[in-house]
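1. I'll drop the sequence and a predicted model, then ask my questions.
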Amino acid sequence: MARLLALDYGYKRTGIAVTDEMQIIASGLTTVLTEDLIAFLTDYFKKESVELVIVGEPKQMNFEASESEVYIQEFLVQFKKMFPDMSVVRVDERFTSKMAFQTMIDSGMSKKKRRDKALVDEISATLILQSYLYNK
């Protein structure tokens, strides 16, 4: 089997999480600058077999698209040009940043580490991936 990869896409940074090859466990991989995301994915896809990419879908409480959806749509157009054979699924990502922050608190992480927005993005990507795994 191939891995699943999830993205918590952001204007500045994108959190990335992956599963193991059996698609059982979701783990944070890294956070990259969004401007470097396509290059990172190109390199990663050369090294690892990835079956599916899950991209967070930010929604407001009334289920309307968040303002950041415009940037995600632009990225998805570019992604499809670069990786036309890669399947993409969208997953509701509401509350993942808050859940990520709470996870950091619950795990006893120091205040200094909790201020690391890159780590929050990586944990958010992991939560998006766990949500997909749970609901598939």
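-> Looks like it arrived, so ask away.

2. rest of the way, CA atoms for contacts and neighbours
-> OK.

3. residues contacting Gly15?
-> 7-9, 28-32, 118-125 (CA atoms under 8 Å, 6 or more residues apart in numbering).

4. can we see that at 10 Å?
-> 6-9, 28-34, 37, 117-126 (CA atoms under 10 Å, 6 or more residues apart in numbering).

5. So it lies in a helix, does it not?
-> No: checked against DSSP: H, G, I helix; E, B strand; the rest coil, Gly15 lies outside a helix; its state is strand.

6. ranges for the helices of the protein?
-> 37-47, 69-82, 96-106, 111-114, 117-135 (DSSP state H).

7. dropping in the other structure now:
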Amino acid sequence: MARILAIDYGTKRTGIAVTDELQIIASGLTTVSTKELIPFLKAYIIKEKVELFLIGEPKQMDNTASESELYILPFIDKLKKEIPNIPIERVDERFTSKMAFQTMIDSGLKKNKRKNKALVDEISATLILQSYLYSK
């Protein structure tokens, strides 16, 4: 089996999480500058077999698209052109940032570590991936 890679897209940084090869465990991988995201993904899929990209879908409480969707859709179009052989699925990402922050608190991280937005993005990507795995 191949890995599933989840992307919590942001305009400045993007959190990335992956499954193990059996697609049982979701783990945070890293946070990448969004400008470097496509080159990072291309390099990653050379080293690791990836069968699916999951991309967070930010929604409002009334189920309409969030404003950040305006930035995500062009990225998805570019990803489809640059890496056409890996399918893309969307996953509702409502509350993942809040849940990521709460996870940091619950795990005992000190206040100065909780200010690390890159870590929040990576944890958010992991939560997106976990929710997908639970739904399978």
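-> Ah, there it is. This structure is a prediction, so every number in the text was calculated from the model and none was measured.

8. Could you quantify their similarity as a TM-score?
-> For these two chains in superposition, a TM-score of 0.99 is obtained (TM-score structural alignment, normalised by the length of structure 1); 136 aligned residues with a CA RMSD of 0.4 Å.

9. Which stretch among the helices of structure 1 approaches Arg13 of structure 1 most closely?
-> helix 117-135 (7.0 Å; CA to CA).

10. how big's the offset between that closest one and structure 2?
-> The superposed helix 117-135 of structure 1 is, by mean CA distance after the TM-score superposition for structure 1, a mean 0.1 Å from where its aligned residues fall in structure 2.

11. Could you dump the helices of structure 1 into JSON lines with distance to Val53 of structure 1 added?
-> Below are these laid out as JSON lines (distance: least, CA to CA, whole Å):
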{"stretch": "helix 37-47", "distance to Val53 of structure 1": "10"}
{"stretch": "helix 69-82", "distance to Val53 of structure 1": "10"}
{"stretch": "helix 96-106", "distance to Val53 of structure 1": "17"}
{"stretch": "helix 111-114", "distance to Val53 of structure 1": "27"}
{"stretch": "helix 117-135", "distance to Val53 of structure 1": "9"}
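
12. Select only the buried ones of the contacts of Gly15 of structure 1 in PyMOL?
-> This is the PyMOL syntax for the buried subset of the contacts of Gly15 of structure 1, where burial follows 16 or more other CA atoms under 10 Å:
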select buried, resi 6+7+8+9+28+29+30+31+32+34+37+118+119+120+121+122+123+124+125+126
